[in-house]
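> below: sequence and its predicted model.
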Amino acid sequence: MFSGLSAFPLTPMNENGLDEPACIRLIERLAAAGVDSIGALGSTGSYAYLTHAERLRIAQLAVKHAGNVPVIVGIGALRTRDVQALAEQAQKAGASAVLLAPMSYQKLTADEVFGLYEAVTRDLSVPLCVYDNPSTTHFEFSDELHGRIAQLPNVGSIKIPAVSADPDIAKARVDRLRELIPSNVTIGISGDASALTGLNAGCDVWYSVIGGLLPGLAVAITRAAQSGNLQEAARLSETLRPVWALYGNHGSLRVVAAMAELLNQVSRPCLPLPLKTLEDIDRKSVATLLKALELE
């Protein structure tokens, strides 16, 4: 489960509620493409904007329509008691694993973050993936803190942010973390633009935003990397370079949401206000890119 390609789909919605048919379509599309796991209610799934009831519904839909593909459900919240309640809810919904980022309004200390994971993992019956995402949480894990948390029961993977574009530096970063964690805990790369570098540096899994919308291409890149066909993996990854550039300008969520709308996978709007997908010239840029990629 914590290896290969983990695809993170959008949670299509508007101010009237969840777009359940679109959610189901996206999940079934991922399962049909042969992804290794599905990350429901990650940052791309806008978990922080949803009520507990809405999150339960998405978890249920994901598990029901994923077939035999394991579903990892995000359980992040501001208060420990809410994270624990969401963890119990995800497990009852049939999640194969949970994903936890240290959300905060007041900036957290390292001891507070450790205490969060210690409290949550104590009562889990499924594995947990540690979500290290400083761009949204504004908390930066040290490798030493990762090492402490990885010793806790039920920790199965660490989702790290983008690595250096320099292959040697990237490998050194992964190797350093690997020395501090148990051998049964995998390391996953996020930040789509550095996914191939991370996989080549020794990461076990690609936690992918683009994989949640274009699973076929993301699976092909992952399988090529896993088989050691680095030339083919690089060729396929290079086709997505313009997408990574748009990520840098607008954020991956807005770009992927605009792509999903233009591909008629979801209705417009599909993000919770105040978030908006791209408009005007930026939207035209995405449409042009989709045409160039022959994804109209």
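Great, that's in hand.

> alpha carbons only for contacts and neighbour counts from here, please
Fine.

> distance of the residue lying closest to Q84 once chain neighbours are set aside relative to V209?
Spatial nearest neighbour of Q84, excluding adjacent residues (C-alpha to C-alpha, 6 or more residues apart in numbering): V120 at 5.7 Å. Distance, V120 to V209, by C-alpha to C-alpha, to the nearest Å: 26 Å.

> hey, which strand is longest across the chain?
In the chain, taking DSSP state E as the definition, the longest strand is strand 155-160.

> the strands in the stretch 151-296 of the chain, which residues?
For the stretch 151-296 of the chain, applying DSSP state E, counting those that start in this stretch gives strands covering 155-160, 186-189, 205-208.

> to G34, which of these lies closest?
strand 205-208 (13.8 Å; C-alpha to C-alpha).

> which residues are contacting that closest one?
With C-alpha atoms under 8 Å, 6 or more residues apart in numbering as the test, strand 205-208 has contacts from 2-8, 159, 186-192, 195, 199, 218, 222.

> picking up where we left off before, and E15, which of the strands of the stretch 151-296 of the chain is closest to it?
Nearest of those to E15, taken as C-alpha to C-alpha: strand 205-208 at 26.4 Å.

> picking up where we left off before, if you count what's nearby, which of V120 and V209 comes out ahead?
In this view V120 and V209 are compared by other C-alpha atoms under 10 Å, and V209 has more residues nearby, 26 against 22.

> circling back to that earlier point, and the residue nearest to Q84, how far from I181?
Applying C-alpha to C-alpha, the value for V120 to I181 is 19 Å.

> now L289
According to C-alpha to C-alpha, L289 and I181 sit 40 Å apart.

> A further structure is provided below for comparison with the first:
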Amino acid sequence: MFLGLSAFPLTPMDEQGLDERAFIRLVEHLAEASVDSIGALGSTGSYAYLNPEERARVARLAVESAAGRVPVIIGIGALRTRDVLIHADNAQQAGASGVLLAPMSYQSLTDEEVFDLYETVGRSLSVPLCVYDNPGTTHFAFSDALHGRIAQLPSVRSIKIPPVAGDLDTTRARVERLRALIPAEVTIGISGDPLAATGLNAGCDAWYSVLGGLFPKTALAITRAAQAGDTNAAQAKSQALEPLWALYRDYGGSLRVIATMAEITGRVSHPCLPLPLKTLQGSARERVAKVIEQLGLK
């Protein structure tokens, strides 16, 4: 399950609640595209902005909308271990095939606290867990040693690492260092869309993808090329998306850009993000629309 393209859809919403119909359409589109898994309630899914009832509802909708065709991974991160356990139970009751856990914090966490989180949650799981290493949102940096220790826990089956700055050789060295510390059955997945092709070419087993959550065919083309060993094609397909990667860099990451694209293409209504987050407007929105047309994204 933690292999290939894992597509992370938005959770469209406004201040009145979830846009369930739009979310269902997004998930059905991913299932029809035959992505390898669907990651609901990741950072792209705005999990941190939802209450437990909303998150439980999204989990159920995601599983039902995939209709068994594609495994669904549900994000269960929260500030308190108590709440993580509630989200884990709700995800399992919804029929999730796996869960994704980031060490969220308001106070900075220690390595021992993070290990205890994964150990405690793992004991409550009947489905496999992916460790969500996302220092950009959690402000916690995993060491390789901590990854190696957590990966020994029986519930852990994948590690979602942040993008690796540098060329193919640098990325390959990072992946190989981590792989030497973890069990053979634990996969390594790359996040950070602009460097995903490099990560896949360097030996990552999966791409946990924001792009794939809205434009799965585009992300699948990169993933399948890398899986086939055609590193040049995978890199070329990624480089062709440079106008999109430039939007990510210029507008503070992928979420606002992808949400704006979802609105422009009619996949969701405006607004689709939880306040105070907002999609791009004015000249920035016009630029996004031009990139959609330029790249033929659909």
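Good, I have the coordinates. Here the structure is a predicted model, which is why all the values come from computation and not from measurement.

> work out the TM-score between the chains.
Put the two chains on top of each other and the TM-score (TM-score structural alignment, normalised by the length of structure 1) is 0.99; 296 aligned residues with a C-alpha RMSD of 0.8 Å.

> of the contacts of strand 205-208 of structure 1, which belong to helices?
Counted as lying in helices by DSSP state H, out of the contacts of strand 205-208 of structure 1, are 195, 199, 218, 222.

> mind listing what the second one touches?
Okay, so that is L199 of structure 1. By C-alpha under 8 Å, 6+ apart, the contact set of L199 of structure 1 is 189, 205-206, 225-226.

> do that again at 7 Å, thanks
Residues in contact with L199 of structure 1 (C-alpha atoms under 7 Å, 6 or more residues apart in numbering) are A225.

> tell me how many other residues surround N14 of structure 1.
15.

> for the longest strand of structure 1, packing partners?
strand 128-131, strand 186-189 (3 or more C-alpha pairs under 7 Å, 6 or more residues apart in numbering; DSSP states H and E).

> save the ones you listed as a markdown table, and put in mean neighbour count and distance to G147 of structure 1 too.
Shown next, in a markdown table, are those (neighbours: other C-alpha atoms under 10 Å; distance: least, C-alpha to C-alpha, whole Å):
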| stretch | mean neighbour count | distance to G147 of structure 1 |
| --- | --- | --- |
| strand 128-131 | 26 | 11 |
| strand 186-189 | 26 | 12 |
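
> please name the nearest non-neighbouring residue to the equivalent of L295 of structure 2 over in structure 1.
Matched by TM-score structural alignment, L295 of structure 2 corresponds to L293 in structure 1. Excluding its sequence neighbours, the residue lying closest to L293 of structure 1 (C-alpha to C-alpha, 6+ apart) is T239, at 7.6 Å.

> likewise for A219 of structure 2?
Among residues not flanking A219 of structure 2 along the chain, G212 sits closest, at 5.1 Å (C-alpha to C-alpha, 6+ apart).

> for the one you found, which residues are in contact?
By C-alpha under 7 Å, 6+ apart, the contact list for G212 of structure 2 reads 7-8, 219.

> which residue in structure 1 lines up with it?
G212 of structure 2 maps onto G211 of structure 1 when the alignment is built from TM-score structural alignment.

> tell me how far its match lies from V256 of structure 1.
According to C-alpha to C-alpha, G211 of structure 1 and V256 of structure 1 sit 10 Å apart.

> and for those two, which residues touch both?
Residues touching both G211 of structure 1 and V256 (C-alpha under 7 Å, 6+ apart): none.

> thinking again about what came up before, would CSV of the helices and strands packed on strand 155-160 of structure 1 with distance to A66 of structure 1 be doable?
Below are these laid out as CSV (distance: least, C-alpha to C-alpha, whole Å):
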stretch, distance to A66 of structure 1
strand 128-131, 19
strand 186-189, 21
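
> wait, which of these is closest to L273 of structure 1?
Once these are compared by C-alpha to C-alpha, strand 128-131 is nearest, at 24.2 Å.

> mean distance of the closest one to its aligned residues in structure 2, please.
Comparison of strand 128-131 of structure 1 with structure 2 after fitting gives an average deviation of 0.2 Å (mean C-alpha distance after the TM-score superposition for structure 1).

> need the contact partners of that strand.
Identification of contacts with strand 128-131 of structure 1 by C-alpha under 7 Å, 6+ apart yields 97-101, 154-160.

> how about a cut-off of 10 Å?
Residues from elsewhere that reach strand 128-131 of structure 1, judged by C-alpha atoms under 10 Å, 6 or more residues apart in numbering: 2, 42-43, 72-76, 87, 96-102, 117, 120-121, 137, 141, 146, 149-150, 152-161, 185-188, 190.

> just checking, S43 of structure 1 touches D132?
No - using C-alpha atoms under 10 Å, S43 of structure 1 makes no contact with D132, being 11.5 Å away.

> what do these two both touch?
Contact with both S43 of structure 1 and D132 is made by residues A101, according to C-alpha under 10 Å, 6+ apart.

> give me the neighbour count for S238 of structure 2.
By other C-alpha under 10 Å, the residues close to S238 of structure 2 number 23.

> ok, L289 and I181 of structure 1, which is more surrounded?
The residue with more neighbours, out of L289 of structure 1 and I181, is I181; 21 against 18, by other C-alpha under 10 Å.

> spit out the contact partners of the more buried one.
By C-alpha under 10 Å, 6+ apart, the contact set of I181 of structure 1 is 143-144, 146-151, 157-158, 187.

> which among these end up buried?
For the contacts of I181 of structure 1, a burial check counting by 16 or more other C-alpha atoms under 10 Å picks out 143, 146-147, 149-150, 157-158, 187.

> what's the closest of those residues to R235 of structure 1?
Nearest to R235 of structure 1 out of the buried ones among the contacts of I181 of structure 1 is I187 (C-alpha to C-alpha; 24.0 Å).

> buried residues, stretch 91-102 of structure 1. List them.
Buried residues in stretch 91-102 of structure 1, counting neighbours by 16+ other C-alpha under 10 Å, are found at 91, 93-102.

> mind checking which of those residues land in helices?
Under the assignment DSSP H, the buried residues of stretch 91-102 of structure 1 contribute 91, 93 to helices.
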